[in-house]
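In: Prediction below, plus the sequence it came from.
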Amino acid sequence: MTTANWAIAPERYDTPDATALRRAYYGEVAGRYWRRPATAAEIDEGLTNDGVAELAPPTGQFMVGRMDGVPAACGGVRLLDAERAELTRVFIRPAFRGTGGAALLMAALESAATRLGARRMVLNTRLDLTEARALYTRGGYREIPAYCEGPYMEIWYGKDLIHSPGSPG
């Protein structure tokens, strides 16, 4: 693991840096699904009405990770109900993978979910996103029964969140 100066912080999903990261995320996951690079128009279409507005308080939180000040990672959580938050749009730019930012991002997202009152984090992903699946299992996520349905959902994970004394729930 490379030593790096990572900073993970809440950020609006529509700032220029957050938008660029969301576009890179969608480009990668769509391109891998289609087995070809996604076009700018396809990325625009995929981001239209994608529910990202739920990733803002009080229903959620979006985070941006910067390594040495460079926008390098993002992710979000959104409340599904009084007990569960869903992890979504977790992305580390390829050039920054393996530098320790993913674990920091996951910890920040779990803390954000706890602050929103969640006691459990759930997520869904595709089988071909092997790096993401490895990140989740390294972080203590375990396969769970499906909690939702959709065309790009093939495997579901969950994890109980640890609440510190005085935290909600």
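Out: Nice, I can see it. Numbering: from 1, shown residues only.
In: From here on, just use CA atoms for contacts and neighbour counts.
Out: OK.
In: Give me the packing partners of the helix or strand harbouring residue 61, helices and strands only.
Out: Here residue 61 sits within strand 60-67, counting by DSSP states H and E. Here strand 60-67 touches strand 6-10, strand 70-79, helix 101-115, going by 3 or more Cα pairs under 8 Å, 6 or more residues apart in numbering; DSSP states H and E.
In: who touches that strand?
Out: Residues from elsewhere that reach strand 60-67, judged by Cα atoms under 8 Å, 6 or more residues apart in numbering: 4-13, 18, 54-56, 71-79, 96, 101, 105, 108-109, 112-113, 116.
In: let's bring in a second one:
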Amino acid sequence: MTSWHLTPEAFDSADAAGLRRDFYDEVASRYWKRPATAEEVDRGLAGDGVELLAPPTGQFVVGRHGGAAAACGGVLMLDPERAELTRVYLRPAFRGRGGAGLLLEALEHEARLLGASRMVLNTRLDLVEARAVYVRHGYREIPAYCAGPYVEICYAKDLGGVG
């Protein structure tokens, strides 16, 4: 049986960069209801703040399934107690194999190591599959904690202590 392996990794490693490109391409294409161009993906990734997803301000995690780069996500510390879940993505070929829950567990663990006791996230209403995964793993809808053009719904989960 092929298994998942999830570990912190530099956001600019070749695998992490490829996953981030695929993430942005998918969410932008869904939003625009047409394929995003390579130039649009480049513009979206430029200056997106990903450099904060490294200790002490955050962490980036890459998941591999059978050795292939398959998933990624990040946590960003918003304050000493709250981390924001961001850039959560599973490549389509790897969905339905249990990776989403394992990725969330890994990201929650990393957030705890950074001192967070609560995880928050914001997303769009059209990302119904992602929203279902969050709810299935204990995230509950909360009032908006931030504002932005793509912030349509927010969720949170208490993480407890360091684990």
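Out: All right, it came through fine. Only a predicted model underlies this, so the values are computations on that prediction, with no experimental measurement involved.
In: Once they're superposed, what TM-score comes out?
Out: With the length set by TM-score structural alignment, normalised by the length of the second structure, the two chains reach a TM-score of 0.98; 163 aligned residues with a Cα RMSD of 0.9 Å.
In: Now the most centrally placed residue in the second structure. Nearest residue, chain neighbours left out?
Out: Nearest to the mean C-alpha position of the second structure, by Cα atoms, centre = their mean, lies residue 88 at 2.2 Å. Of all residues not flanking residue 88 of the second structure in the chain, residue 73 sits nearest, at 4.1 Å (Cα to Cα, 6 or more residues apart in numbering).
In: and that neighbour, what does it touch?
Out: Contacts of residue 73 of the second structure were listed using Cα under 8 Å, 6+ apart, and they are 60-62, 85-89, 103, 107.
In: from the residues you listed, which is closest to residue 42 of the second structure?
Out: Closest approach to residue 42 of the second structure among the contacts of residue 73 of the second structure (Cα to Cα): residue 87, at 15.5 Å.
In: Regarding the alignment partner in the first structure of that closest one, what is its secondary structure?
Out: Counting by TM-score structural alignment, residue 87 of the second structure lines up with residue 89 in the first structure. Here residue 89 of the first structure is strand, with the state taken from DSSP: H, G, I helix; E, B strand; the rest coil.
In: And for residue 89 of the first structure, the neighbour number?
Out: 19 (other Cα atoms under 10 Å).
In: what does residue 19 of the first structure give?
Out: Using other Cα under 10 Å, residue 19 of the first structure has 15 neighbouring residues.
In: Just the buried residues out of the contacts of strand 60-67 of the first structure, in ChimeraX syntax.
Out: Only the buried entries of the contacts of strand 60-67 of the first structure go into this ChimeraX selection, using 16 or more other Cα atoms under 10 Å:
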select :6,7,8,9,10,11,12,13,18,54,55,56,71,72,73,74,75,76,77,78,79,96,101,105,108,109,112,113,116
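In: how close does the aligned partner of residue 131 of the second structure in the first structure sit to residue 28 of the first structure?
Out: Per TM-score structural alignment, the equivalent position to residue 131 of the second structure in the first structure is residue 133. Using Cα to Cα, to the nearest Å, we find residue 133 of the first structure at a distance of 15 Å from residue 28 of the first structure.
In: With residue 149 of the first structure instead?
Out: Distance of residue 149 of the first structure to residue 28 of the first structure, computed by Cα to Cα: 22 Å.
In: who's more crowded, these two?
Out: Comparing residue 149 of the first structure with residue 28 by other Cα under 10 Å, the one with more neighbours is residue 28, at 21 against 9.
In: residue contacts, the counterpart of that one in the second structure?
Out: Using TM-score structural alignment as the criterion, residue 28 of the first structure maps onto residue 26 of the second structure. Contact analysis of residue 26 of the second structure by Cα under 8 Å, 6+ apart lists residue 36.
In: got it, and residue 118 of the second structure?
Out: Residues near residue 118 of the second structure by Cα under 8 Å, 6+ apart: 81-83, 156-160.
In: 6 Å - rerun?
Out: By Cα atoms under 6 Å, 6 or more residues apart in numbering, the residues touching residue 118 of the second structure are 82, 157-159.
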